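Asker: fold the following and give me the result.
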Amino acid sequence: MDQISFKNIQKIGETVYENERYIHVHDSKLTLRYDSNYIEFKHIPTLAEFDQAAAYLREYHLMRNQHHMKFYFPENEEISGELAHHLKEQGYEVGFMELYAIHPQQFTKVNGQASMIEIKEVTEEDLEIYMELQYEQEAVNGADFAKQKRQVHQDNFLSENVKQILAYYQKEPAGSLDLILTDTTIEIDGFNVREQFQKQGIGSMLQKYVMDVYKDKTVILVADGEDTPREMYRRQNYNCLGFQYEAQKC
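Answerer: Predicted coordinates for the structure are as follows:
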């Protein structure tokens, strides 16, 4: 398997400042999206370095009517007990993400109600169905956030490097995912199955579609290190390649 790291994962936003300690990423169009407005440390910071970076980010965000704080730490490095304690005291939610990769031929055989499930690439004909499905999922984080994301989905529809995939269960829109294409990898992003259609094999069929269409590329994705889907990826023969800690608060 080719050398894959979190640097292969697409992150929406532009670098607006960088020094020897961290990179600051911001997106003026997606101000409510934590993963587009953050600081990523180049090494595990001392408490003084963290507090200095936090003060800078807080001031930057408040000037733009942003109220969240988000930090990424270097991949495959644990957060020290002292820093972890400090983050907790400051009210941050601390977690970690895991990076997974698989070659399509390693994907496990899919068992499910395939005859009831249709997987297709989004076209003009069903773009609005896809948009409504995304809004339904993203409105959990607030209507304003979901409205900001709508433009991203519209831009992605026109992009040559992104494919939007829909799943129908008995002709009802049931799930979706986005595919981010590079020369060597396919990143699965925005993977979701509507709650009422879960446990019907839809997630597996969406992935099977990816594996069948992009047989010669490495498929990659990021999963919450403390969430259930990571266990599914392990059962499906994905390899866990690393982890990355993050901290955030409103």
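
Asker: contacts and neighbour counts: CA atoms only from here.
Answerer: Fine.

Asker: all the helices of this structure, residue numbers only.
Answerer: Counting by DSSP state H, the chain has helices at residues 47-62, 81-89, 127-138, 143-158, 202-213, 229-235.

Asker: I have a second one here; can you model it like the first so I can compare?
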Amino acid sequence: AAHAQNYEPLFEWPFLFEGSNQMPLIWLVAVVFSALAALVIGALSLRTSGVYFIMITLAFGQMLYYFAISWSAYGGEDGLSIWVRNEFPGLNTLDPIQFFAIAYVILCLALAFAARLARSPFGLALAAARQNEDRVQAVGLTPFTLRLTAFVISGAITGLAGALFADLNRFVSPTMLSWHTSGEIMIFVILGGVGRLYGPVAGAALYILLEHLLGGISDYWQIFLGVLLLLIVLFARGGLIGAIAGREKAHG
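Answerer: You can find the predicted model right below:
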């Protein structure tokens, strides 16, 4: 996506078309390439489970990280600056409010898609595979194929988010491929609630809020965050969304 944002020619190997600063085209490139990467990584990592799955996916992330810092054409360890901000037909993307509106609409569409997918036959089969693989196989479905499909869909959506993030910062750093970024995303999920549709969104909002509030108190605000994570894991595994849902149920 950053390659296209800088108007660099994409006809040269390994790219197939010229650079562009049009958001829809950038998003398409990000989604396709991210889905393909997820297909390769998922085909290997999903054959394992538990801690082995975590280690393999982290290993792939570190491989991509070291590949990025060794690619001098893209800035290496210094990263790549994006000279221009992408354009969206009919909108001024340099206006923070309009750019926020674009990101917000994309978020709402992604959540609506996830909600629809969860209620679809595929989503129900995926949930069943998580609970009992043997029964899913007994009705002729393959749990591995279900998980791989979900993994690819997740990768595609994450690629779209990455394109927006790069456009927001107008800079792409190899550290985005490191295990630190993966860890941050896991923190979002734990804070918001594992297995909850709005969990990652609530967790990300809470994380940013804590960063601003606690960051002004101490440079070591991550210690307080660590304590909060420990308390959530021990006493509120449903996260923020789970706590709210439980409170509403109790009052209901």
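
Asker: TM between them?
Answerer: The TM-score (TM-score structural alignment, normalised by the length of the first structure) is 0.25; 99 aligned residues with a CA RMSD of 5.4 Å.

Asker: looking at the helices of the first structure, which is buried most?
Answerer: helix 202-213 (a mean of 19; mean count of other CA atoms under 10 Å).

Asker: helices or strands up against it?
Answerer: strand 117-121, strand 162-169, strand 172-181, strand 185-193 (3 or more CA pairs under 8 Å, 6 or more residues apart in numbering; DSSP states H and E).

Asker: make JSON lines out of these and add mean neighbour count.
Answerer: Shown next, in JSON lines, are these (neighbours: other CA atoms under 10 Å):
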{"stretch": "strand 117-121", "mean neighbour count": "18"}
{"stretch": "strand 162-169", "mean neighbour count": "20"}
{"stretch": "strand 172-181", "mean neighbour count": "22"}
{"stretch": "strand 185-193", "mean neighbour count": "20"}
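
Asker: host element of the residue nearest the centre of the second structure?
Answerer: The residue lying closest to the centre of the second structure (CA atoms, centre = their mean) is residue 158, at 3.8 Å. Residue 158 of the second structure belongs to helix 143-169 when assigned by DSSP states H and E.

Asker: continuing past that helix, what's the next helix or strand?
Answerer: Using DSSP H and E, the first helix or strand after helix 143-169 of the second structure is strand 171-172.

Asker: what packs against that following strand?
Answerer: strand 80-81.

Asker: ok, then the element right after the strand it packs on?
Answerer: helix 96-119.

Asker: who's in contact with residue 160 of the second structure?
Answerer: 27, 28, 30, 31 (CA atoms under 8 Å, 6 or more residues apart in numbering).

Asker: dump those residues to CSV, plus neighbour count, secondary structure and distance to residue 63 of the second structure.
Answerer: Formatted as CSV, the contacts of residue 160 of the second structure follow (neighbours: other CA atoms under 10 Å; DSSP: H, G, I helix; E, B strand; the rest coil; distance: CA to CA, whole Å):
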residue, neighbour count, secondary structure, distance to residue 63 of the second structure
27, 19, helix, 24
28, 16, helix, 24
30, 23, helix, 19
31, 25, helix, 20
